[in-house]
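Q: Here's my sequence, what's the structure:
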Amino acid sequence: MNYESLDLVKLRKDNEGKFGKEKRSHQIDSFVALSKTYNFPMEGYKGGLLVLPTGAGKTFTAVRWICENILSKNIKVLWLAQSSYLLDQACNTFLENVVSIPPSRDTLNVRVVSSDPAHSNSSDIETTDDVLIMTTQTAISKFNNVPEDINGEKVDSYFKRFINSCKDTQIFVVLDEAHHAPAYGCRNLLIDIKEMIPNLYLLGLTATPTYSDKKNSGWLFKIFDKGILYEAKTTKLIAENILALPVYIEKSTGRELEVDDKLYNRLVREHKDLPGEIVEKLAHDSARNDYIVNEYVSNKSKYGKTIIFADRWFQCEYLKSKLNEKGINCEAIYSQIDAKANTPEERNKRSTTENQKIMKEFREGKYEVLINVKMMTEGVDIPDVKTVFLTRQTTSAILMTQMIGRALRGEKSGGGKGKSEANIVLFLDNWKRIINWANPIGDGTSNTKPIVRGAYPKEYISISLIEQLSKQINSGVRFADSPYLTYIPTGWYQTEYTVSITDDEQEEMETYSEFVMVFDSNKNKFEIFIDKSLNNIPDKFADEKIEDEQILTWLDKEIEEYFDLTQDDIGGKLKNELVKISRHLAQNGEAPIYHSFDERNDYNLDEVAMQLMYKDAISKYTVLQNEFNKNGSLWKVFYRDYNRFKSAYDAVENRLVDIKINGPIKPEPPINEEIFTDSNREPTKVIKEQVLRRDGYKCVCCGREKGKGVTLEVDHILPFSMRGITSVENLQTLCKECNKRKGINEINFKDIFKSNLNQSKDIVYMDKAGRESPQCSLIRTINFFYHCKAVSDIKFHIRRSGKYYSEWVIELFEGNNIEWLMKHENELLSYVQNELGCPQVKNLSVISVG
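A: Reported below is the predicted structural model:
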């Protein structure tokens, strides 16, 4: 739903004699606490927390109280939540409870706003809206957005106009998942609204009002200055049979799935869920679906009334047919059939009316199993559901919580006679890299602690050591090139920061904890960087929606000042590690905690090799086996099996033997930059590796990464023919196509603008290189036009429902003249449509970013 104008008089008449959902004892106690705190007329600022665990009806409790006590007084309501799912849940709950609004008002206008195409756009907001339900991220963005009218005058956004209009009508603000309130963007939004509306009441809803970080905990109770108004304990509600005890059952599907770098970055760095093509693959897997069916059939008496969460309409139909074949009364509800269909009829197999009929029949007991695609997460209340099947893993903690919540009603909440437990069946695949999937919490509460993203410290050490061993083996020379402890970190920083997750399907905010490995070579430099940056970090880096690329642009100078990429960039990860630290510094205002790896010296293979290198093979084998299998030893964690450990030992011993015979390895002599002969025209392998590592192993012009069909080359910025020297500073990484186009010209694509460049000449439109994306070709064309890396990003969507599907936004780094490009707007659009094969693009806009 996006907007509903309700006739309350008619609704009351149609529902005469119906008393609505019965309130439980903890909800009645909540009403008393809320009414005691929020008195009327509103006076000053008051913020309080309502703490109810998942399944205890936080949304219903708040909405019903608001209907009876806030909307009845013609006070506006702003409801903020972290995801599209939670918006729909809140909206549905309002629609179900508006009849409880006293006869003091006759109409109610309800609007839902987010980036979801099913919801209203922020530009649709009217001052006549009575209940405005929107994502926190959209509210933050639109409150701070200051557009200009046709005359160049700055004007307020429609959302800010709505808030401003509440100075007279007053406003009651609800923040769902209130433990996110201390996040930079959220807390500033609430502070700004408070400054605009002196008489403001704020209610926070959460399952666990604790915070691991003292600074954030302090912010939480500054915002909610009245503290916890009422808290219902999970254990008490379970003991009273209001909630069911969740019993988690893990079932391995036996499916092994590869995780390439692109997928890993999506899940771990970009904080998104599985891409559509993998979800499709899992949904089509008939053997996997048969396993899910057999799990229910084999345990029918245990699982009872069950909701199965599937991903695609055809998966619903397959599961349904197989269950029916085995004598299970089963139905399925879904809406979207084919995202590429051309008409609503083609896209929708089931009408809303038919879905509602099936859901009603499931509620009444006609079916044992109901299969759905994301339709049972949104405020649907069927208390006697005993089991939920989660057919795949997800990175979305909110979605996980919503799905689990469908089964958590206990006997006294309508869960059915004798219902004290809820079965949560998790179908798990074997992913071949460590992914931090959303994990349920044993007592059914939401998790306010940061999710550890990426690997834990000792897993990082293992990954690093095995990567190093693999390089040695693949080189054909089983030879360690440095003392062993240079590969073992001295310790690690634990960063913590909140990010906004936004795509076509969801908006969420999630707090992550990540570990940054620190080594001998860079420990002191990290300390200096953190100390110097603590009070100088740009304030905008605290924004949960900021892109890593913007931070990386700022970091280029900082890295040059504080670090030496040839020594400090262990594993080529330094830039990404500094992004984590920068986000932490900006959001928390203090250094991340440093943990020392105290056992480090216990794992010095150099010392082991020094003792064993003169011994016979049998003696070595005995000692190394004992070392590897020693109780409490981390060697098994680091190398996982003895053969890897033995290979690492051999490489260390070979290095020490070579030093004994030939003396220490001499460093490569520096290049004489004054001699310009063909003999030093080609960079050495060492220098090439330094340049590639510095540039992140991708073309600094078009951004293509090394991979299938993409060849990276190290190119002179000032050509050798113009007396350019072969030094790291005068080299850059280009793909084969960009290097060929640059030719003998001097262009530095490490520069983001050219301060001394007069107006550029005509654009040279470049053909697509192989299977590269249209955006990559467009970036190459524009960057050559500006003679630098002018393009910061191109905003585009590949789905029709995406905001940037028919209108692409070209973001140029600040300093590049936008007008130069806009003079070629029509031919540039024609190039995108015809040459790059994107006829759906109807408009190109160009903006400048800092």
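
Q: drop to CA atoms for contacts and neighbour counts, all remaining ones
A: OK.

Q: just the helices in the stretch 401-550 of the chain please.
A: The residue ranges that make up the helices of the stretch 401-550 of the chain, judged by DSSP state H, counting those that start in this stretch, are 457-474, 523-533, 548-562.

Q: Next up, identify which helix or strand the nearest residue to Thr566 once chain neighbours are set aside is on.
A: Distances taken as Cα to Cα, 6 or more residues apart in numbering put Gln690 closest to Thr566, at 6.0 Å, once the chain neighbours are dropped. In this structure, Gln690 sits in helix 685-694 according to DSSP states H and E.

Q: And the next helix or strand past that helix?
A: Sequence-wise, the next helix or strand beyond helix 685-694 is strand 712-716, with elements assigned using DSSP H and E.

Q: which secondary structure elements does that next one contact?
A: Using 3 or more Cα pairs under 8 Å, 6 or more residues apart in numbering; DSSP states H and E as the contact test, the elements touching strand 712-716 are helix 685-694, strand 731-735, helix 736-742.

Q: looking at those, which is buried most?
A: Mean neighbours per residue, mean count of other Cα atoms under 10 Å, is largest over those for strand 731-735, with a mean of 26.

Q: quick one on the thing from earlier: need the helices and strands packed on strand 712-716 in CSV (columns: distance to Glu544).
A: As requested, these are exported to CSV (distance: least, Cα to Cα, whole Å):
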stretch, distance to Glu544
helix 685-694, 26
strand 731-735, 31
helix 736-742, 34
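
Q: Alongside the first, I'd like the structure of this one:
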Amino acid sequence: MKPTIPLGLFELKEEMKQRKHQRMTIKMRSFMKRIGQKRRTELMVATVNKHLKRLKVRAYSSTGTQWHRLKMEEWVTFSFQEVEHSPHLIQVRTSDLPFRLYVHQEEALRRLDETPMPFSGILSIPTGGGKTVVAVHWLLKEGVNRGRKVLWLTHRHDLLDQAFSAIRTLATDDLVKKGKAISCRLISSDETHESVKAIQSTDQIVIGTNQSIAGQLSLLQENWLKANEDILIVVDEAHHAVSETYEHILTTVSKKSNPTILGLTATPFRTLEEERGLLKKRFSDDIVYKLDVATLIARGILAEPFFKELKTGVKKLPTLSVADIQHIHTADRLPPKVEHYLTIHQARNALIVKEYRSHKHVYGKTLVFAMNRKHAILLTRQFIEAGISADYFISGEEKKEEALKRFKDNELDVLINVNMLTEGTDLPDVQTVFLARPTSSAILMTQMIGRAMRGVEAGGTASAQIVHFHDEWPETISWITPNELYQDEEAEMKQRFVENQRVPLTISIIDKWYKSLPKEEAEAHRFVETIPVGVYSFIDPSQRQSIDILVYEHLATAYESWLANMVVVEKHEVAAMLNRTAKSYFREKRHTFGFHEQDLAALYHYFSQTKTKPTLRWLKDRDKVDITRLAEEITQRRLYGEEKKHFIDTHWNEEQSFIAVYFGFNKLEFRKRLELELIRLEEPELFSRVE
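A: Sure, this is the predicted structure:
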């Protein structure tokens, strides 16, 4: 059937209904194809607007440009016109049995009960350990049940929905003994949520993003808070609490009310004394309760994860525009051309099937996450052709419910699915998860691998196989990898140097490195200290230029801490903010080599324009230019005369070495610097005053 405007818009509306937030974002080119049009005439625009109005659907863009004036490669969003802006009333259900808590959750709640209120402390439980359940249990019992208002703060829209879902699940009469319903508002810029203006004094829980709350904080206080009122505040992802936006909210609310502040984090802090002073200052009562991944695995609550990453060999992806990359980060959706390219990529799909077939005895019952319906069908066909019992399941398609039942009954070895996460389907005995679709959302990644992470105590398995199929993407895209979510601090430091997390030295990086360090300043330090450990690489969105910011070891922690807490400020505040950043994060290090205020400005400008924080790419070839290591080896091996010369010449002429490149193929300069390193080793006291 040839597509028409009425038919195309009707199908688009039906597809919107199936989506979680009931909206859809596609490129103008795809939209025009859906409605069977090639050109935008006045008559066509009027006809589309008429049908949109009849269907009660509106079309708009994030830039504010009218839909019919967008370029073919730009994005247009469709959503329902009438968004209900009433409080989210959560019904308090009658419960025959209390919600089952694990031992560590009971321990955490007991510790919270023993801590005198008001307090300001942290609850630290790893991903998958149920810290949200503990926090919600506590706020319902000690907050709503006792007439205290609750403010839940987070920095992401998806975390708002997750918190609301947990509150709805736990809202039973054994925790809330007064009232039959709870008035709960979701506050963010998302169309499915509300603004601060909608909050009423009778609302019991407000869940909001820090940006939306901070933007109208005075209105929140005026309409919702009473003077000297007791209030519970939950800060999701507590490491963000030291940012200026959070600090403004918490300090301002504390002046009017009496807050008890609970920070949630999956990071296994040992003690806040070891962390930044600002975090310790905000959570003055330190850690209320903490638990590590090893304990959850030992108790059988989590399965022991075994991560495997397979490179698909996909390198020549369709070119991505800046708008495409921004859309990936904000909406976690691949552009249609890229999604189609990966969907039909025969070698990629063959690798997925081959990996399972070759290790079937290890993987067992496996859930595959596909990109879209077509991808699920193609993979299913290939699995079956390989002699593996498989089928696919698409969320919202009733005709495929039989496939899900067969998988539960162990009649299928493999189930390929799309959007199963919204189904609430219980599949405790899944042994393996194949991640055949990329995601930039930590929440989605957690949900996907969580399908296999249930331990024996939780009705699952003792171990879980997590297989991630990795494509070669531009460095500017920050995809979430599964092992990022289940690593302790020590493992995180090690992970920074894993092969796939690092980038090679390039001629351009070496050239920038050489030119950025004055000779006298460089010679005042051991050579190894002057080799960058990583680089922030991104494209300036306004100048369309590639930016490389070299990061040295003594500055890396300061950069990462600042970026973790970075927020957008008003234009007139940027200079002052950058000045404060230099003083508070870099302190005395701002006077050392490698620090440049323009680098801070470039990083902030990129974040403010794209709402994406650049990723520090750690360099993997530092040893190829490490003259300090050469000097140490010469000293240890006691090389002199011809032996020493032969050793030096070998490294100078080595094809894989960047030493010659760094010194501009000036061997004399290289020998001078090497001798300086040797003297530093032989007589370090000569350099004590310099260093």
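
Q: one step back: the helices of the stretch 401-550 of the first structure: which one's closest to Gly227 of the first structure?
A: Smallest distance to Gly227 of the first structure across these (Cα to Cα): 33.9 Å, for helix 523-533.

Q: how far out from the middle of the chain is the closest one?
A: The chain centroid and the centroid of helix 523-533 of the first structure are separated by 27 Å under Cα atoms, centre = their mean, to the nearest Å.

Q: got the buried residues for it?
A: Lys523, Lys525, Phe526, Phe529, Ile530, Ser533 (16 or more other Cα atoms under 10 Å).

Q: now it against helix 548-562, angle please.
A: Per axes from the mean of the first three to the mean of the last three Cα atoms, to 10 degrees, the angle that helix 523-533 of the first structure makes with helix 548-562 is 110 degrees.

Q: Where in the first structure does stretch 462-469 of the second structure fall?
A: Under TM-score structural alignment, stretch 462-469 of the second structure corresponds to residues 420-427 of the first structure.

Q: now the strands for the stretch 151-300 of the first structure?
A: With DSSP state E, counting those that start in this stretch as the definition, the stretch 151-300 of the first structure shows strands at residue ranges 171-175, 200-206, 228-231, 245-257.

Q: now those as JSON lines including mean neighbour count and distance to Asp429 of the first structure?
A: Listed next are the strands of the stretch 151-300 of the first structure as JSON lines, based on neighbours: other Cα atoms under 10 Å; distance: least, Cα to Cα, whole Å:
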{"stretch": "strand 171-175", "mean neighbour count": "23", "distance to Asp429 of the first structure": "35"}
{"stretch": "strand 200-206", "mean neighbour count": "24", "distance to Asp429 of the first structure": "31"}
{"stretch": "strand 228-231", "mean neighbour count": "18", "distance to Asp429 of the first structure": "37"}
{"stretch": "strand 245-257", "mean neighbour count": "15", "distance to Asp429 of the first structure": "5"}
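
Q: counterpart of Gly313 of the second structure in the first structure?
A: Superposed on the first structure with TM-score structural alignment, Gly313 of the second structure falls opposite Gly254.

Q: show me what contacts that match?
A: Contact criterion Cα atoms under 8 Å, 6 or more residues apart in numbering gives Asp429, Asn430 as the residues in contact with Gly254 of the first structure.

Q: and what of Lys645 of the second structure?
A: Applying Cα under 8 Å, 6+ apart, no residues contact Lys645 of the second structure.

Q: helices and strands around the longest helix along the second structure, which ones?
A: The helix that spans the most residues within the second structure, counting by DSSP state H, is helix 667-682. In terms of contacts (3+ Cα pairs under 8 Å, 6+ apart), helix 667-682 of the second structure is packed against helix 627-637, helix 659-662.

Q: so which of the ones you listed is the most packed in?
A: Ranked by mean neighbour count under mean count of other Cα under 10 Å, these are led by helix 659-662, which reaches a mean of 19.

Q: how big's the offset between that helix and the first structure?
A: Per the superposition on the first structure, helix 659-662 of the second structure and its aligned residues are separated by 7.4 Å on average (mean Cα distance after the TM-score superposition for the first structure).

Q: For that helix, report the contacting residues that lie outside it.
A: Helix 659-662 of the second structure has contacts (Cα under 8 Å, 6+ apart) with Ile507, Ile510, Asp511, Tyr514, Lys624, Val625, His651, Trp652, Asn653, Asn666, Lys667, Phe670.

Q: try 6 Å
A: Residues lying outside helix 659-662 of the second structure but in contact with it, judged by Cα atoms under 6 Å, 6 or more residues apart in numbering, are Ile510, Val625.

Q: Let me have the helices of the stretch 401-550 of the first structure in CSV, adding distance to Lys302 of the first structure as columns.
A: Shown next, in CSV, are the helices of the stretch 401-550 of the first structure (distance: least, Cα to Cα, whole Å):
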stretch, distance to Lys302 of the first structure
helix 457-474, 38
helix 523-533, 55
helix 548-562, 48
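
Q: Out of the ones you listed, flag the one nearest Lys305 of the first structure.
A: Using Cα to Cα as the measure, helix 457-474 is the one of the helices of the stretch 401-550 of the first structure that comes nearest Lys305 of the first structure, at 40.9 Å.

Q: Give me the helices and strands touching that closest one, please.
A: Other helices and strands packing on helix 457-474 of the first structure, by 3 or more Cα pairs under 6 Å, 6 or more residues apart in numbering; DSSP states H and E, are absent; none qualifies.

Q: Report the buried residues of that helix.
A: Neighbour counts using 16+ other Cα under 10 Å place Pro457, Lys458, Tyr460, Ile461, Ser462, Ile463, Ser464, Leu465, Ile466, Leu469, Gln472 of helix 457-474 of the first structure among the buried residues.

Q: Tell me which residue of the second structure lines up with the last one.
A: Which is Gln472 of the first structure. Taking TM-score structural alignment, Gln472 of the first structure has no aligned residue in the second structure.

Q: Quick check: the gap between Gln472 of the first structure and Trp635 of the first structure.
A: With distances defined as Cα to Cα, to the nearest Å, the gap from Gln472 of the first structure to Trp635 of the first structure amounts to 19 Å.

Q: Between the buried residues of helix 523-533 of the first structure, which sits nearest Asn74 of the first structure?
A: For Asn74 of the first structure, the closest of these turns out to be Ser533, at 48.8 Å, with distances computed as Cα to Cα.
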